[in-house]
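Visitor: The following comprises the amino acid sequence and a computationally predicted model.
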Amino acid sequence: MSSTANHPPSLPQVLNLDASAVRSTLSYPTLISHLRSSLPSVSLSLHSPLRHNHTIDEPTSSSLLLMPSWSTSPSLPYIGVKILTSFPQNSSSNLPGINASYVLFDSSNGQTLASMEGTELTLWRTSSQSALASTYLSRTDSEVLVMVGAGALAYHLVRAHLHVRPSLKRVFVWNRTVAKAEALVRRLGEEGVGEVVFEVAEGLEEVIGLGDIISCATGSDRPLVFGERMKRGAHLDLVGSFGASMRECDDKALRRGRVFVDCEAALEESGELLGAFERGVLERGDVEGRLVELVSGEKVGRRGDEEVTVFKSVGSAVLDILAAQLVYEDFLQR
């Protein structure tokens, strides 16, 4: 009898990837390209139920979110789960408001493959999906980007949009706390991106009308961007809100634009959309399509220079698992 007959097979080594390890595998060109090439081919084999959103502390709107996704495709043999906490009050203590972990499993046997720092993964995934949507929805000759918010995600959104729209020449950053906007502008300026000029916007109303692309990443519960102030041909990128009480733009901004979403969950979770549905400003059928439909060519993006477009994302577990795949498989090849 073989001496190994009663020995179980060895378990795979579990990769534990911290923020620096995740960061070392990613770039905007590679992740945007991966999402563009993979999303249409695997979307039908990916299963992603609505995320669990549990309120932890009602007065401060702290919450725990669980975002699972799994694939039945041989080209994506994974199960993934992101566990995320949102503590908006952390900003007053100079702590990150979003913290997350991502766990990747083998879909053929359920074994754990990797544990990743999920906050870093989320920053790259979110900014890259916005930039990917922008390639279909913003004007190719866009020159001015207005960044509303100056948290950790804002830096990535600016860099990702600059990558896909090299025509951008000027970036305004607005934040309720001016010092945070100043810090972000200083960081971007020190890194340098061609001839791009980075400026602090002390008043949001004054710069909204200048934006060819307006990107919002805040936890606001009231409109910050008003449709009547947006210029013709503007593209509005709404990233911050993921709950019914959150809202970054008014109804007119949605009515003026052709609205696209990252995933179906946006129709159930976005405060902007839910409010517009309830008030009769929009119907669900007015939302033109999802990101995967833009990428696959099923839906047409921008149709003219005068058109206003809107991309609303609430966070997609499908895109999370694709980003995690890129990180994990890169490490396997090292």
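Guide: Yep, it's here.

Visitor: CA atoms for contacts and neighbours, from now on please.
Guide: Noted.

Visitor: State whether residue 128 is indeed within a helix.
Guide: Yes - judged by DSSP: H, G, I helix; E, B strand; the rest coil, residue 128 forms part of a helix.

Visitor: and it, how many residues sit next to it?
Guide: For residue 128, the neighbour count with other CA atoms under 10 Å is 29.

Visitor: if I look at it, how far off is residue 153?
Guide: 11 Å (CA to CA, to the nearest Å).

Visitor: Kindly report the same for residue 190.
Guide: Computed with CA to CA, the distance linking residue 190 and residue 153 is 18 Å.

Visitor: hey, where'd the helices end up in the protein?
Guide: Under the criterion DSSP state H, the chain contains helices at 19-25, 28-42, 118-137, 152-164, 178-191, 204-208, 251-256, 266-269, 271-278, 291-296, 317-332.

Visitor: In terms of secondary structure, what does the fifth one contact?
Guide: Meaning helix 178-191. The helices and strands touching helix 178-191, judged by 3 or more CA pairs under 8 Å, 6 or more residues apart in numbering; DSSP states H and E, are strand 170-174, strand 197-200.

Visitor: if you compare those, which one is most tucked away?
Guide: Of all the helices and strands packed on helix 178-191, strand 170-174 has the most neighbours on average by mean count of other CA atoms under 10 Å, namely a mean of 24.

Visitor: picking up where we left off before, mind putting the helices of the chain in TSV, distance to residue 244 included?
Guide: Below are the helices of the chain laid out as TSV (distance: least, CA to CA, whole Å):
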stretch	distance to residue 244
helix 19-25	30
helix 28-42	27
helix 118-137	19
helix 152-164	21
helix 178-191	27
helix 204-208	24
helix 251-256	14
helix 266-269	6
helix 271-278	4
helix 291-296	21
helix 317-332	19
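
Visitor: Would you point to the one among these that's packed deepest?
Guide: Mean neighbours per residue, mean count of other CA under 10 Å, is largest over the helices of the chain for helix 118-137, with a mean of 24.

Visitor: try this one next to it:
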Amino acid sequence: MRFISAAEIDDLLTFPALIDALADAFKGRIATPTRHHHAIEGHGATATLLLMPAWTEPSVEPAYVGTKVVTVYPDNAAASLPSVMGTYLLMDGRSGKPLAALDGTRLTLWRTAATSALASRMLERRDTERMLMVGAGALSPFLVKAHRSVRRFEDIAIWARRPDAAAEVVTALAADGIQARVAEDLEGEARQADLISCATLAREPLVQGRWLKRTAHLDLVGAFNLSMREADDEALQRGHVFIDTEAALHEGGDVAVAIAAGAYRPDLVAGTLGSLCQGEHDTAAERDDVTVFKSVGTALADLAAAMLVWKLAA
């Protein structure tokens, strides 16, 4: 069995290729049973253990089975460690033979950012110019790069509660030849942004619906449990809401929280990423209304990304 490191994943993957692979996977060729979600108490802030299995449908060749094991420890930032870490095990779908163990943390960063970019490729207007990245964690530069692969931005602003953290993201992006700047006024930046991408662990809404431009696209990636929010109820009520999978109706923050509170109804959700990829919705790039995409993560995307890495590594 081969181990594929984070550095190897970075060398092998590109966002255009991964986004295309995800577009194909979301058309329904991968089975994704319910993931296991466990709370771990007694280690400071409540931690989370996630087990995410998936396998290709019988008609797919070559066939694969995969499982991601993920831990989420919110206190890790104090120890300069990522909050989210994991390992991905890829197996042969016909024999069950282990093929590779991939750095699950890196794979998650790539597939999460690519999933958001896939949604924005179909929902976001083509004439977008300004991107606002809310959050300065490990995922932030990946989201910027992913969204840049499907849209051109004249201005990219990074906002975080700690300006020094935002400055670190700006520096990291500069090393890859991407110009960005630190944003200080969240409301002012949000009111001007064409795309707002959020990847935080916020407990209270950061983005207010009344701030959104009429043609804005809001990408909600963080807020992974029911005690978290990145956008308020009005942001959902104003927009055409799409979710990565039906799990977002009862898992994660934002959409599930608003539904549980009676501020939003499940039937108002316009569709899933799967239904978008299957052509069931108008994806006109010149739409004149707010669009919202909420992702809670899916094993489908993990397996699709792992399959692409394995193919490219061969």
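Guide: Cool, got the structure. The shown structure was predicted, so the numbers you read here are calculated from the model rather than taken from an experiment.

Visitor: what residue of the first structure matches up with residue 259 of the second structure?
Guide: The alignment partner of residue 259 of the second structure in the first structure, by TM-score structural alignment, is residue 277.

Visitor: right, and that match touches residue 284 too?
Guide: Yes - when contacts are counted by CA atoms under 8 Å, residue 277 of the first structure is listed as touching residue 284 (7.0 Å).

Visitor: Residue in the first structure paired with residue 54 of the second structure?
Guide: So residue 54 of the second structure corresponds to residue 69, using TM-score structural alignment.

Visitor: which residues touch that match?
Guide: Residues in contact with residue 69 of the first structure (CA atoms under 8 Å, 6 or more residues apart in numbering) are 46, 47, 48, 49, 79, 80, 81, 317, 318, 321.

Visitor: buried subset of those?
Guide: 46, 48, 79, 80, 81, 317, 318, 321 (16 or more other CA atoms under 10 Å).

Visitor: quick one: contacts for the fourth one?
Guide: With contacts defined as CA under 8 Å, 6+ apart, residue 80 of the first structure is in contact with 68, 69, 70, 102, 103, 104, 105, 321.

Visitor: Distance check, the residue of the second structure most remote from its centre against residue 58 of the second structure.
Guide: When distances are taken from the C-alpha mean of the second structure, residue 95 lies farthest, 31.4 Å away, according to CA atoms, centre = their mean. Going from residue 95 of the second structure to residue 58 of the second structure by CA to CA gives 13 Å.

Visitor: follow-up on the earlier one: so can I have a markdown table of the helices and strands packed on helix 178-191 of the first structure showing distance to residue 250 of the first structure?
Guide: Listed next are those as a markdown table, based on distance: least, CA to CA, whole Å:
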| stretch | distance to residue 250 of the first structure |
| --- | --- |
| strand 170-174 | 18 |
| strand 197-200 | 23 |
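
Visitor: Relative to residue 264 of the first structure, which of those strands is closest?
Guide: strand 170-174 (29.7 Å; CA to CA).

Visitor: so that closest one matches what in the second structure?
Guide: Going by TM-score structural alignment: strand 170-174 of the first structure matches residues 155-159.

Visitor: mean shift between the matching stretch and the first structure?
Guide: Average distance, stretch 155-159 of the second structure versus aligned residues of the first structure after superposition (mean CA distance after the TM-score superposition for the first structure): 0.5 Å.

Visitor: Minimum distance to residue 221 of the first structure: which of the helices of the first structure has it?
Guide: Of all the helices of the first structure, it is helix 271-278 that lies closest to residue 221 of the first structure, at 8.4 Å by CA to CA.

Visitor: Check what contacts the closest one and list those residues.
Guide: Contacts with helix 271-278 of the first structure, where a contact means CA under 8 Å, 6+ apart, come from 241-251, 266-268, 282-284.

Visitor: if we go to 6 Å?
Guide: By CA atoms under 6 Å, 6 or more residues apart in numbering, the residues outside helix 271-278 of the first structure that reach it are 243, 244, 245, 246, 247, 282, 283.

Visitor: now stretch 85-96 of the first structure
Guide: Here stretch 85-96 of the first structure makes contact (CA under 6 Å, 6+ apart) with 62, 63, 64, 97, 98, 99.

Visitor: residue in the second structure matching residue 90 of the first structure?
Guide: Per TM-score structural alignment, residue 90 of the first structure is aligned with residue 76.

Visitor: same question, residue 124 of the first structure
Guide: Per TM-score structural alignment, residue 124 of the first structure is aligned with residue 110.

Visitor: Tell me how far the closest residue to its match other than its chain neighbours lies from residue 171 of the second structure.
Guide: In this structure, residue 110 of the second structure finds its nearest non-sequential neighbour in residue 142, 6.7 Å apart by CA to CA, 6 or more residues apart in numbering. According to CA to CA, residue 142 of the second structure and residue 171 of the second structure sit 14 Å apart.

Visitor: now do residue 63 of the second structure
Guide: 41 Å.

Visitor: count of residues packed around residue 74 of the first structure?
Guide: Residue 74 of the first structure is flanked by 11 other residues according to other CA under 10 Å.

Visitor: Please apply the same query to residue 59 of the first structure.
Guide: For residue 59 of the first structure, the count of nearby residues is 7 (other CA under 10 Å).

Visitor: Just the contacts of residue 80 of the first structure: which are in strands?
Guide: Counting by DSSP state E, the contacts of residue 80 of the first structure place 68, 69, 70, 102, 103, 104, 105 in strands.

Visitor: For those, give me JSON lines that also has distance to residue 39 of the first structure.
Guide: Shown next, in JSON lines, are those (distance: CA to CA, whole Å):
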{"residue": "68", "distance to residue 39 of the first structure": "17"}
{"residue": "69", "distance to residue 39 of the first structure": "14"}
{"residue": "70", "distance to residue 39 of the first structure": "14"}
{"residue": "102", "distance to residue 39 of the first structure": "19"}
{"residue": "103", "distance to residue 39 of the first structure": "20"}
{"residue": "104", "distance to residue 39 of the first structure": "18"}
{"residue": "105", "distance to residue 39 of the first structure": "19"}
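
Visitor: Since that was my last question, I'll sign off now.
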